[in-house]
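Enquirer: Take this sequence and fold it.
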Amino acid sequence: MSTGHKGQGAKRRDYIAREKSFSGEKIKQELVATEDFNLPSWAKNGREFFEAADKFERRNGVVFRQLIIALPCELSHEENIKIARNIVQKIVGNTKAGTWAIHSKPAFTTNKENIHMHLMYSDRIQNPNLKEKPKELYFIRYNAKHPNEGGCLKDNSLQVGRRKNPVMNNIRNQIAEAINEGYKCAGLDIRVSGKTLEA
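Expert: I've put the predicted structure just below:
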């Protein structure tokens, strides 16, 4: 897991979606699939969403979180796309906006495929009980006394660098669960674990 700050969001989204300066023929071939999710109505795509985050998020604010997740090379691209959507649902749910993409290229150490998922999303939580916030308000500081006047509340449960964060352990387990569900649907007995190598 990593984080990106003001000015880095749109470029990172271009990279994972293989767009703009990352759309050359060779690098574009690595893209298996990409989707934007949970976007507010003012953003026609993930790039527009992260452009707004780059512009309106506070100076030192986190604009996005990114997870890079290895996917099963034993499964087809279609099966891994289902796993990717399952991972998004388990980890992000329906209230945070972002983009995911699957990349595939030859692995350096084996003859197998290095297939992996990039999941980037905003920590800003869209409250379905409030009127949708325009981009000028969406990324400003949350106002607990007057929620309609401030920005979207930020989920601060994840802090990169905290080694024993139970939320991170839960994310690892959810990823393993989604991958194992994919293996099971494919009729394979392979299973992965979200536990540490030491455990």
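Enquirer: CA only for contacts and neighbour counts going forward, please
Expert: Noted.
Enquirer: so which helix or strand takes in residue 4?
Expert: For residue 4, the host element (DSSP states H and E) is strand 2-5.
Enquirer: again but with residue 101, I slipped
Expert: strand 98-106.
Enquirer: do residue 136 as well
Expert: Residue-wise, residue 136 maps onto helix 135-138 under DSSP H and E.
Enquirer: and that helix, which residues are buried?
Expert: Buried residues in helix 135-138, counted by 16 or more other Cα atoms under 10 Å: 135, 137, 138.
Enquirer: which residues of this structure fall in helices?
Expert: All helices of the chain, identified by DSSP state H, fall at 9-17, 25-28, 46-56, 77-91, 135-138, 166-185.
Enquirer: Put together CSV for those, with distance to residue 67 on each row.
Expert: Below are those laid out as CSV (distance: least, Cα to Cα, whole Å):
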stretch, distance to residue 67
helix 9-17, 11
helix 25-28, 20
helix 46-56, 16
helix 77-91, 10
helix 135-138, 23
helix 166-185, 10
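Enquirer: between these, which gets nearest to residue 101?
Expert: Closest of the helices of the chain to residue 101 is helix 9-17, at 5.9 Å (criterion: Cα to Cα).
Enquirer: Against residue 154, how distant is the residue nearest to residue 47 when sequence neighbours are not counted?
Expert: Leaving aside its sequence neighbours, residue 47 sits nearest to residue 10 (Cα to Cα, 6 or more residues apart in numbering; 5.4 Å). Distance of residue 10 to residue 154, given as Cα to Cα, to the nearest Å: 19 Å.
Enquirer: one more to put side by side:
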Amino acid sequence: MKKFLASVAVASALVSSAAVAEESGYFAGLSWGYGSAGNDISWLGLTGGDYKSALRFGVYGGYTQMFSDTFGARYYANIDFGGAYKDDPYHIKAPWNIYVNADAIYNFNSGGTEFGVFGGLGLGYATFEESFKIAGIQLGDKYNSFDLGLNLGLRVNYELFGSKFSTELYTRTGLYNSEDIDNSIIGLRTSYNF
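Expert: Got it, this is the predicted structure:
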């Protein structure tokens, strides 16, 4: 009887591990983060830059291609909104940004849950509005720019109510912007895997 119960326990652990294993397929999700913009690179969205940080939110979606049980790639687009960065009397607002991304992903199982890491590049189109006051006169301009960034993060894949999800702690470090204003962000995002 003990051998039978041990066999059932091992089989259950294997089934739960297999149930969360990431497979090739489409995904869509929501993101929330803390972004910064400035004329210096902000590593992991936490350092540098001349401007203050602000909250950003967005949507993203794409396709995951698994080459093995642990290694894969994903291709996705994201758009994010919000963000007013202030450093009196200077003010910069980034109303929306849109990016296409390609990341390599590596997953590993631990106790029936799949954890992973990812890294890749994102190329995008960023918008900025800047304003400042000189002698009580409001001045400013609008910019549209191309933007290149480095994506890095940690992830977990899990099942909830019979559906597969991924949640990530992600960072985007701005590497190049045609207007010399680097976008960086650190945040959380969750996706539903089809």
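Enquirer: And the TM-score between these chains?
Expert: Once superposed, chain against chain, the TM-score is 0.26 (TM-score structural alignment, normalised by the length of structure 2); 92 aligned residues with a Cα RMSD of 5.9 Å.
Enquirer: hang on, the earlier thing: against which helices or strands is the helix holding residue 136 of structure 1 packed?
Expert: When contacts are defined as 3 or more Cα pairs under 8 Å, 6 or more residues apart in numbering; DSSP states H and E, helix 135-138 of structure 1 packs onto helix 46-56.
Enquirer: switch to 7 Å and redo it
Expert: Packing contacts for helix 135-138 of structure 1, counted by 3 or more Cα pairs under 7 Å, 6 or more residues apart in numbering; DSSP states H and E, involve no helix or strand.
Enquirer: what helix or strand does the residue positioned nearest the centre of structure 2 sit in?
Expert: Geometric centre of structure 2, nearest residue: residue 170, 4.4 Å, by Cα atoms, centre = their mean. Secondary structure assignment for residue 170 of structure 2, by DSSP H and E: strand 163-177.
Enquirer: How many neighbouring residues does residue 50 of structure 1 have?
Expert: Neighbour count of residue 50 of structure 1, defined by other Cα atoms under 10 Å: 29.
Enquirer: Kindly report the same for residue 105 of structure 2.
Expert: The burial count for residue 105 of structure 2: 22, using other Cα under 10 Å.
Enquirer: wait, what's in contact with the closest residue to it other than its chain neighbours?
Expert: Nearest non-adjacent residue to residue 105 of structure 2, counting by Cα to Cα, 6+ apart: residue 118, 4.4 Å away. Contact analysis of residue 118 of structure 2 by Cα atoms under 7 Å, 6 or more residues apart in numbering lists 103, 104, 105, 106, 152, 153, 154.
Enquirer: how far off strand 163-177 does the helix or strand hosting the last one point, in degrees?
Expert: Right, the one you point to is residue 154 of structure 2. Using DSSP H and E, residue 154 of structure 2 falls within strand 137-160. Interaxial angle, strand 137-160 of structure 2 versus strand 163-177 (axes from the mean of the first three to the mean of the last three Cα atoms, to 10 degrees): 150 degrees.
Enquirer: Could you give the separation of strand 137-160 of structure 2 from the chain centroid?
Expert: 8 Å (Cα atoms, centre = their mean, to the nearest Å).
Enquirer: Contacts only, for the nearest residue in space to the residue nearest to the centre of structure 2 that is not next to it in sequence.
Expert: Once flanking residues are discounted, residue 170 of structure 2 sits nearest to residue 153: 4.3 Å by Cα to Cα, 6+ apart. Residues near residue 153 of structure 2 by Cα under 7 Å, 6+ apart: 117, 118, 119, 168, 169, 170, 171.
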